[in-house]
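J.: all I have is the shape, not the residue letters:
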């Protein structure tokens, strides 16, 4: 087959409810060698973050991609996009008109991988555990609208919410709501290390090298009972130090597929080359990149400094220089393809302007040039991150208003340090918990936010977030969602930079790649199998 780029449009998500499999672990082709997926995600356990794969702690796309294969949730996002559908549950739904009481019935005969029965009490235990542990990552905040969890018998679970939350079914599809066995996960402490147990489609055996998870080996769980059709008996995720070594492994046939994070050059070359047995597939994605601020830090505490940066950054120039057609400028934390999106930063600042930025700083009596360090992670969002921050540095320094240095830090150090507030300005990426505007706003603006940011806005927390969640029709939430985006542009606790496409590079004999990733960048290993591609 000629090497080519296959574009899978977002409309594929509209077909998801029709195409979604309703099987169990006995479906699919199975057999053959393991399907091997490469990634540059690094999985480390440290003193600061000893439990990277505990559902009550994990809050990054790499860890979630391990958990989604192993720890079952009541609901699951279907192929592509669309409303979540029952997974460990047989049925779920709101039982009141105010979206404050949500009831689920577990599938009959549900078991953990070790054969223990999964009961409503286990669901209650798992949810209450995540809420009570309040891990430093802030992932528990996804469940913050839960007031109490009630069980009725072994199969009925009822969630009583403290406020209306139309997005709640989505939240039950995220790993923090994963069902764990009380025998494996203590209620009062996180589970250190890389062991994971659950009732999902696979069991996982970690292979550790130099204190890192070098390979995760997934074997089909014979006790799995859910909505997913498992198309292989075995799959592996292999972690690489960089995109180049991952690409070499794909060319040699040591791995079958690679996802994040390929470099822009790799994507371009694979798209342009002909011949060979590797295809590049473009999949609709919702990844964004942004700058975050410790708004209590002396260097950026004055809002005028943050506003001046927002006024100076040239997103078109940044994207063109680093990512080309693989990304688009972003003027809101909410991607353009999500209902409720508003170009709030463009509406507020317009085109980049040195004179406007200078006037902002002069009006606030800020001495220039403002000295800052932009911190970024060297090994989590791809090799192009350094080039991206060099561009940001150049744009700000060329204005004469800033004296910016940049510093790259490995993720295992960067992430805990950011949560402790050690960086004044830092670069981050975001892969949504679920495809809704709420997932691009509430994690950054609500109480117990994902960045542990000191920034708060009473209007957003007490009025706008609850107001938006009352609307089951998400288009009806547009006014409150737009106002939240305008608040971010006004106060600048964050600066959105760009939204990106996502790509899968795969060898010709692997099938199911159309659904290997969904728009939230969730890896769906169960879709993959060996076969003859068309």
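T.: Yep, that arrived. Being a predicted model, the structure only gives us computed values, none of them experimental.

J.: only C-alpha atoms for contact and neighbour calcs from this point on.
T.: Fine.

J.: residue 516: what's it in contact with?
T.: When contacts are counted by CA atoms under 8 Å, 6 or more residues apart in numbering, residue 516 touches 523-525, 527-528.

J.: tell me which element residue 219 is part of?
T.: Here residue 219 sits within strand 212-220, counting by DSSP states H and E.

J.: what does that strand rub up against?
T.: Outside strand 212-220, the residues touching it (CA under 8 Å, 6+ apart) are 25, 42-45, 66, 69, 194, 201-208, 230, 232-240.

J.: and those residues, which of them are buried?
T.: 25, 42-45, 66, 69, 194, 201-206, 230, 232-240 (16 or more other CA atoms under 10 Å).

J.: go through those and flag which are in strands.
T.: Here DSSP state E is the test, and these give 202-206, 234-239 as lying in strands.

J.: so residue 460 sits against residue 484, correct?
T.: Yes: judged on CA atoms under 8 Å, residue 460 makes contact with residue 484 at a distance of 6.4 Å.

J.: those two: which is more packed in?
T.: Set residue 460 next to residue 484 and count neighbours by other CA atoms under 10 Å: residue 484 wins out with 25 against 22.

J.: pretty sure the more buried one contacts residue 442?
T.: No: Residue 484 is beyond contact range of residue 442, at 9.3 Å (criterion: CA under 8 Å).

J.: one more structure, for comparison:
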């Protein structure tokens, strides 16, 4: 255990810095202008969070991004929640909209709702809404959502207004965690269409600690819901989340005191600059008055083969991509070492032996342009792939269709099954049956040693298939202005930022 923790710490410190230092020669941009002279500016009426993330999908049945999942965890409720855990800690299910949930048989999961719950529009929340919401998510089956984690569900029964009974088609010890994901969020069946995602311009109706009162392209206003029933009520009457174009604009907003908290969006140069200011200060704050808190291991980079890429069918090309990154790879499994069930599977370091191929393969690599350092990391990956020989890589950000995607994402929950989800949905050709059998055995297992062995086999198979390739793991940072505090409730089950734990004082 000691070596594992030490290794996790090493991964966290080295993850992004090694890749950037190895592959980026662009000089750091100059710092923004010095902050205004007054160290104690007049506070804004609303606590404001700055980020480069954008809320693109307010309907929880269609949530595929980290920003939109944060909105879902803030505005909607689920039967269960999973408090975010630290390295080597096992995640524990806790009730949210449910008073309790029990496993009444190997294939039956029964929940009793809290009494007196209502949606933001005043409509009563009952078991019928829960049934409607989960069946709707399964029916819409939006690609990239957490819906596959609900795959063992056979039917839902509602014997009364407060009881929801889930009947599974096979034993699944992970089903409770699926009920804590955005796909299991509860929506008002009187408002939401059963067959279509709700248009973004229409009112967002949930039952969570905050309601959306204004939803714009660059700014979202949240107001506390006074009738919220659950474990993590809001601390502020009103919160704003502002999306900035890039790291430079976000850092300038900190300098100009336009934000009170910053979550994701600061590039490596900005983080280095601010950290230097903090280390040289007497109060542990940057020149603009912000102090950082690190969340170990919360940022993970992986490379994902699109299931529709023609080149993906060629095992030799997949292996070439995997092995070309070996010398720079810091993360050695698609399940991070900070998650229970991790097992090393990918080679790390050294010089890989790559076999020459008869013809050059051309690939398109895409990444999310809102991700801090996304362009730099994409260029590092391209350099490594092309250095390996026989590969040409074109980089285009924000594509819907590409051969490879550079991912900077969090799993829906801090569980191995959630981290494995992308791979489980689309293993390499020929591995589908074996992977499905291993996962079914893991879901049914009640013996920890057996479970760990099955997870190890899955991770080894993932390394052989090479359709999802780990690259690096690093801490995530939240920067808070003087007087702003946060509590663990600020984070969703997979370290997604929610707003209920942020407040002044």
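T.: Sure thing, it's come through. Keep in mind that this is a model prediction, so the values were computed, not measured.

J.: want to throw the ones in strands among the buried ones among the contacts of strand 212-220 of structure 1 into TSV with distance to residue 113 of structure 1?
T.: Putting these into TSV (distance: CA to CA, whole Å) gives the following:
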residue	distance to residue 113 of structure 1
202	8
203	7
204	10
205	13
206	16
234	15
235	17
236	18
237	20
238	23
239	25
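
J.: nearest to residue 17 of structure 1, of those residues?
T.: Checking these against residue 17 of structure 1 by CA to CA gives residue 202 as the nearest, at 22.9 Å.

J.: alignment lookup: that closest one to structure 2.
T.: In the superposition onto structure 2, residue 202 of structure 1 corresponds to residue 210 when matched by TM-score structural alignment.

J.: equivalent analysis for residue 136 of structure 1, please.
T.: That one, residue 136 of structure 1, aligns with residue 143 by TM-score structural alignment.

J.: number of nearby residues for its match?
T.: Using other CA under 10 Å: residue 143 of structure 2 sits among 11 other residues.

J.: same question, residue 132 of structure 1
T.: Residue 132 of structure 1, neighbours per other CA under 10 Å, totals 13.

J.: tell me the contacts of it?
T.: Contacts of residue 132 of structure 1 by CA under 8 Å, 6+ apart are residue 188.

J.: the host helix or strand of it vs structure 2, average offset?
T.: Assigned by DSSP H and E, residue 132 of structure 1 belongs to helix 120-133. Comparison of helix 120-133 of structure 1 with structure 2 after fitting gives an average deviation of 0.8 Å (mean CA distance after the TM-score superposition for structure 1).

J.: residue 320 of structure 2 -> structure 1?
T.: Aligned counterpart of residue 320 of structure 2 in structure 1: residue 308 (TM-score structural alignment).

J.: what's the longest helix that structure 2 contains in contact with?
T.: Scanning structure 2 for the helix with the most residues, using DSSP state H, yields helix 2-23. With contact meaning CA under 8 Å, 6+ apart, helix 2-23 of structure 2 is reached by 87-88, 296-297, 328, 330-331, 337-338, 376-377, 379-380, 383, 472-475.

J.: redo that, cut-off 6 Å
T.: For helix 2-23 of structure 2, contacts defined as CA atoms under 6 Å, 6 or more residues apart in numbering pick out 297, 380, 472-475.

J.: burial count for the residue lying closest to residue 403 of structure 1 once chain neighbours are set aside?
T.: Nearest residue to residue 403 of structure 1, sequence neighbours excluded (CA to CA, 6 or more residues apart in numbering): residue 371, at 4.6 Å. Other residues lying near residue 371 of structure 1 total 14 when counted by other CA under 10 Å.

J.: structure 2: which residue goes with residue 371 of structure 1?
T.: In structure 2, residue 371 of structure 1 lands on residue 361 (TM-score structural alignment).

J.: is it true that that match touches residue 389?
T.: No: the pair residue 361 of structure 2 / residue 389 is not scored as a contact, 9.6 Å apart, by CA atoms under 6 Å.

J.: need the residues touching each of these two.
T.: With contacts defined as CA under 6 Å, 6+ apart, no residue is shared by residue 361 of structure 2 and residue 389.

J.: compute the distance between residue 435 of structure 2 and residue 421 of structure 2, please.
T.: Distance, residue 435 of structure 2 to residue 421 of structure 2, using CA to CA, to the nearest Å: 11 Å.

J.: these two: which has the busier surroundings?
T.: residue 435 (21 against 18).

J.: gap between the helix holding residue 132 of structure 1 and the chain center?
T.: Relative to its chain's centre, helix 120-133 of structure 1 lies at 22 Å (CA atoms, centre = their mean, to the nearest Å).

J.: which parts of it are buried?
T.: 120-131.

J.: now check residue 497 of structure 1 against structure 2: what is it aligned to?
T.: Residue 497 of structure 1 maps onto residue 471 in structure 2, by TM-score structural alignment.

J.: that match belongs to a helix, doesn't it?
T.: No: the assignment for residue 471 of structure 2 is strand, going by DSSP: H, G, I helix; E, B strand; the rest coil, so no helix is present there.

J.: contacts only, for it.
T.: Here residue 471 of structure 2 is in contact with 301-302, 329-331 (criterion: CA under 6 Å, 6+ apart).

J.: ok, now with 10 Å
T.: By CA atoms under 10 Å, 6 or more residues apart in numbering, the residues touching residue 471 of structure 2 are 15-16, 19, 300-303, 322, 325-326, 328-334, 346, 348, 381, 406-407.

J.: same check on residue 436 of structure 2?
T.: 424-425, 427, 442, 458.

J.: and what of residue 443 of structure 2?
T.: Per CA under 10 Å, 6+ apart, neighbours of residue 443 of structure 2: 152, 170-175, 417, 437, 451, 454.

J.: tell me which residue of structure 1 lines up with it.
T.: Match for residue 443 of structure 2 (TM-score structural alignment): residue 469.

J.: again with residue 171 of structure 2
T.: Using TM-score structural alignment, residue 171 of structure 2 pairs with residue 164 in structure 1.

J.: quick check: that match is in a helix.
T.: No: Residue 164 of structure 1 is assigned coil when assessed by three-state DSSP, not a helix.

J.: against residue 470 of structure 1, how distant is it?
T.: For residue 164 of structure 1, the distance to residue 470 of structure 1 - CA to CA - is 5 Å.

J.: who's more crowded, these two?
T.: residue 164 (22 against 19).
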